[in-house]
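Undergrad: Below are the sequence and a predicted model for it; my questions follow.
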Amino acid sequence: MITRQLGTTGPTVSALGLGAMGMSDLYGPSDRAESLATIDAALEAGINLIDTGDFYGMGHNEMLIGEALRGRRDQVLLSVKFGAQRDPAGAFLGFDGRPQAVKTAVAYSLKRLGVDHIDIYRPARLDPSVPIEETIGAVADLVKAGYVRHIGLSEVGAETIRRAAAVHPIADLQIEYSLISRGIEDAILPACRELGIGITAYGVLSRGLISGHWTKEAPSAGDFRAHSPRFQGENLDRNLDLVEALRAVAEARGVSVAQIAIAWVLAKGTDIVPVIGARRRDRLTEALGALEVVLTPADLTAIETAAPKGAAAGDRYASAQMAMLDSER
């Protein structure tokens, strides 16, 4: 497995990470046995970074990962997001970044995961009512106490990144980055590189939209993509046209659309680690194949011609969620 370091102060991780959210939440029903088998397969392939959130399935995801890792904790670096507030029906209510909430959240995560420390701990979003310095200061206390090894951020803008980094070294920023979500290139990515902060990129296949497998069939019950602007009406038609243009490039290279999209993110810098949301072994195997795809300058030009920056139709989240993103301000 190829490895990359998360920033100048973070750990060395596999060049691909495994995002476990879909095994518990937001993408409709999942198969427990297949989820566990996928985690097993990821570890066997050399993936050592697993990303979760305490609000994925309201603790279900952490317990699933804890079960999968029993007896082999030392093989894995756990990245955990905290702070998202949800009601019993699953609706998102906002974010809580108060120091006492941070320390309570980590206590529950440690118990559900069955571990004595978390490798990278990060607020899922910025709490607009709590200065980022207070939230990161609380996580820094957890680092001193040995409950957390490294501090990360998620979906915050350049100014917030700088303020957080002034409190404690930041290993990485987790943020959406793909061929059709390139907003970080303007200010956020340069700020991270200036400060020595790595990027863990989620949504590299835009939630399956540019995987090459998406069709116009309606998402299943409980799948949040049913409300995502990029999966709606004419937006979906336009975005699938981009996918077909990418397919031509991928086929010319003898690889899949998903592999060309993942390889493109890998090629954008050794400080970027794509986090793949595979919840089936076949999708994981396909993603791992991207590590063998070496893109030439001509390939990169062809890919970016097929899917130009800003060409995607629709925002990456619904308007209410976009309003919560410090990274979009």
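TA: Sure, I can see it. Bear in mind that the values here come from a model prediction, so they are computed numbers and not experimental data.

Undergrad: From here on, just use CA atoms for contacts and neighbour counts.
TA: Fine.

Undergrad: Show me the strands in the stretch 201-329 of the chain, by range?
TA: Applying DSSP state E, counting those that start in this stretch to the stretch 201-329 of the chain gives strands spanning 272-276.

Undergrad: The stretch 1-150 of the chain too?
TA: 3-5, 12-14, 17-19, 49-53, 77-82, 84-86, 92-95, 118-123, 148-154.

Undergrad: Would you reformat these as JSON lines and include mean neighbour count and distance to M63?
TA: Listed next are the strands of the stretch 1-150 of the chain as JSON lines, based on neighbours: other C-alpha atoms under 10 Å; distance: least, C-alpha to C-alpha, whole Å:
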{"stretch": "strand 3-5", "mean neighbour count": "18", "distance to M63": "27"}
{"stretch": "strand 12-14", "mean neighbour count": "20", "distance to M63": "22"}
{"stretch": "strand 17-19", "mean neighbour count": "24", "distance to M63": "15"}
{"stretch": "strand 49-53", "mean neighbour count": "24", "distance to M63": "10"}
{"stretch": "strand 77-82", "mean neighbour count": "22", "distance to M63": "12"}
{"stretch": "strand 84-86", "mean neighbour count": "17", "distance to M63": "18"}
{"stretch": "strand 92-95", "mean neighbour count": "14", "distance to M63": "21"}
{"stretch": "strand 118-123", "mean neighbour count": "24", "distance to M63": "14"}
{"stretch": "strand 148-154", "mean neighbour count": "25", "distance to M63": "18"}
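
Undergrad: Figure out which of the ones you listed is closest to G277.
TA: Nearest of the strands of the stretch 1-150 of the chain to G277, taken as C-alpha to C-alpha: strand 17-19 at 4.4 Å.

Undergrad: Now tell me what touches that closest one from outside.
TA: 42, 47-52, 202, 273-278 (C-alpha atoms under 8 Å, 6 or more residues apart in numbering).

Undergrad: Comparison target below:
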Amino acid sequence: MENRTLGRTGRKVGVIGLGAWQLGADWGRVDEADALGTLDAALESGVSFIDTADEYGDGRSEQIIGRLLRSRARSGAALPTVATKMGRRAPQVAANYNAANFRVWIDRSRRNLGVERLDLMQLHCPPPEVYFSDEVFDALDALVECGAIAAYGISVRSCDQALAAIRRPNLATVQLVLNAFRLKPLEQVLPAAAAAGVGVVARVPLASGLLSGRYTAATVFGADDHRTYNRRGESFDVGETFSGVDFATGLEAVERLRPLVPEGVALAQFALRWIVDQEAVSVVIPGARNAGQARANAAAAALAPLDRDTLRAVQEVYDELIRPQVHHRW
């Protein structure tokens, strides 16, 4: 798998990673054996970057990854870079983003993961005021200096937030929604990140599974799946569910994309390859609920780059169907 530099961390990671939200909560239950099997399959397929958060299953995702790390350490196997996130377990007010809370949150993640130092800690879509607080970033710098974290980044909701974060001199990475249904970051965010040496972590790459091509108008998701209970943003930002695209419109767009997919390639792999073709992206983090999905996702890195006509056709589908719903919002 192609390796790229993860921004200011200086680490090299495989361009396709693994998002571990599914292994914690909000996508239906994944038992621990399946979760560990998914992680093992991803690493065996060349994945070397795993993204999680302290709120996924209230720490369950981190704890499962911690078991993987201990197992690999005992066997002498190479360890992946693990990025986690903090902040969403507390009330979302800017005052909670302070040095004392950071230390508590980081110590909890260190225990969950079983590590002395976190590879990458990201603020998890914090309140807007946080992006402009020198105190917040001074506190993060201090955590790097004392060795609690190796580097820090920020996970954002909007392009404006991403651009504000990229201006911070010690920010290592910015994580944002980027996929064939969310093209706005291509305009300013990716060029700004590349110019600043900030890594880009692309999340929600399959638009919550819409870009897998497996769903129809008759698909029913479980009651404990955010694709059921958050379609209108009832629990968190609607942009994290189907990338903010109306489900019916998303299905129509998927049908327009299908003819563009090369023979023998799955639509999900095509969608991942589209992201890999954006050179400013450090790593894309598709989720997976089982080993087969993890292997198929990783295999997208070996596909040939998409040609200009295909990229133009993706843009046309976005402009006609998707842009009116999402471009002005995020």
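TA: Yep, it's here. Fair warning: this is a prediction, and the values are worked out from it, not measured in the lab.

Undergrad: TM-score of the superposition?
TA: The TM-score (TM-score structural alignment, normalised by the length of structure 1) is 0.85; 309 aligned residues with a C-alpha RMSD of 2.5 Å.

Undergrad: Distance to A245 of structure 1 added to the strands of the stretch 1-150 of structure 1, as TSV?
TA: Shown next, in TSV, are the strands of the stretch 1-150 of structure 1 (distance: least, C-alpha to C-alpha, whole Å):
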stretch	distance to A245 of structure 1
strand 3-5	30
strand 12-14	30
strand 17-19	27
strand 49-53	31
strand 77-82	34
strand 84-86	37
strand 92-95	36
strand 118-123	36
strand 148-154	31
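
Undergrad: of all the ones you listed, which lies closest to L266 of structure 1?
TA: Nearest to L266 of structure 1, of these and by C-alpha to C-alpha, is strand 3-5 at 10.4 Å.

Undergrad: average offset between the closest one and structure 2?
TA: Taking mean C-alpha distance after the TM-score superposition for structure 1, the mean distance separating strand 3-5 of structure 1 from the aligned residues in structure 2 is 0.5 Å.

Undergrad: other SSEs contacting that strand?
TA: strand 12-14 (3 or more C-alpha pairs under 8 Å, 6 or more residues apart in numbering; DSSP states H and E).

Undergrad: Tell me the residues of structure 2 aligned with the strand it packs on.
TA: Strand 12-14 of structure 1 corresponds to residues 12-14 of structure 2 when matched by TM-score structural alignment.

Undergrad: That stretch vs structure 1, mean deviation?
TA: Averaged out, stretch 12-14 of structure 2 is 0.9 Å away (mean C-alpha distance after the TM-score superposition for structure 1).

Undergrad: Tell me where structure 1 has helices.
TA: Taking DSSP state H to define them, one finds helices in structure 1 at 32-45, 60-68, 99-113, 132-145, 158-165, 188-195, 233-253, 257-266, 281-288, 297-306, 319-322.

Undergrad: quick one, what contacts the aligned partner of A202 of structure 2 in structure 1?
TA: Mapped onto structure 1 by TM-score structural alignment, A202 of structure 2 lines up with A201. Contacts for A201 of structure 1 (C-alpha under 8 Å, 6+ apart) come out as 174-178, 272-275.

Undergrad: tell me the centre residue of structure 1?
TA: Nearest to the mean C-alpha position of structure 1, counting by C-alpha atoms, centre = their mean, stands Y202 at 2.9 Å.

Undergrad: Correct me if wrong: R32 of structure 1 contacts G22.
TA: No: using C-alpha atoms under 8 Å, R32 of structure 1 makes no contact with G22, being 10.9 Å away.

Undergrad: which one of these two has more residues nearby?
TA: Using other C-alpha atoms under 10 Å as the criterion, R32 of structure 1 and G22 rank with G22 on top: 22 against 13.

Undergrad: and the gap between the more buried one and A287 of structure 1?
TA: 16 Å (C-alpha to C-alpha, to the nearest Å).

Undergrad: Distance of the equivalent of R89 of structure 2 over in structure 1 relative to A107 of structure 1?
TA: Here R89 of structure 2 is matched to Q85 in structure 1, going by TM-score structural alignment. Using C-alpha to C-alpha, one obtains 16 Å as the distance from Q85 of structure 1 to A107 of structure 1.

Undergrad: And for P297 of structure 1?
TA: Counting by C-alpha to C-alpha - P297 of structure 1 and A107 of structure 1 are separated by 47 Å.

Undergrad: which of those two has more neighbours?
TA: Shown here are P297 of structure 1 and A107; by other C-alpha under 10 Å, A107 has more neighbours (14 against 9).

Undergrad: counterpart of the more buried one in structure 2?
TA: So A107 of structure 1 corresponds to D107, using TM-score structural alignment.

Undergrad: Over to P219 of structure 1?
TA: So P219 of structure 1 corresponds to F221, using TM-score structural alignment.

Undergrad: Ok, A263 of structure 1 next?
TA: Matched by TM-score structural alignment, A263 of structure 1 corresponds to R273 in structure 2.

Undergrad: Neighbours of the residue nearest to that match when sequence neighbours are not counted, how many?
TA: Leaving aside its sequence neighbours, R273 of structure 2 sits nearest to A300 (C-alpha to C-alpha, 6 or more residues apart in numbering; 5.8 Å). Residues contacting A300 of structure 2 under the criterion other C-alpha under 10 Å number 22.

Undergrad: now S75 of structure 2
TA: Counted with other C-alpha under 10 Å, S75 of structure 2 comes out at 9.

Undergrad: How about D309 of structure 2?
TA: Neighbours of D309 of structure 2 using other C-alpha under 10 Å come to 10.

Undergrad: ditto for R258 of structure 2
TA: Counted with other C-alpha under 10 Å, R258 of structure 2 comes out at 14.

Undergrad: which residue sits closest to it, ignoring its sequence neighbours?
TA: Leaving aside its chain neighbours, R258 of structure 2 sits nearest to L267 (6.9 Å; criterion: C-alpha to C-alpha, 6+ apart).

Undergrad: ditto for F92 of structure 1
TA: F92 of structure 1's closest residue in space is R86 (C-alpha to C-alpha, 6+ apart), at 4.5 Å.

Undergrad: Now do the same contact list for that neighbour.
TA: Counted by C-alpha under 8 Å, 6+ apart, R86 of structure 1 has contacts 55, 92-94.

Undergrad: which residue in structure 2 lines up with S228 of structure 1?
TA: Looks like S228 of structure 1 aligns to R231 there (TM-score structural alignment).
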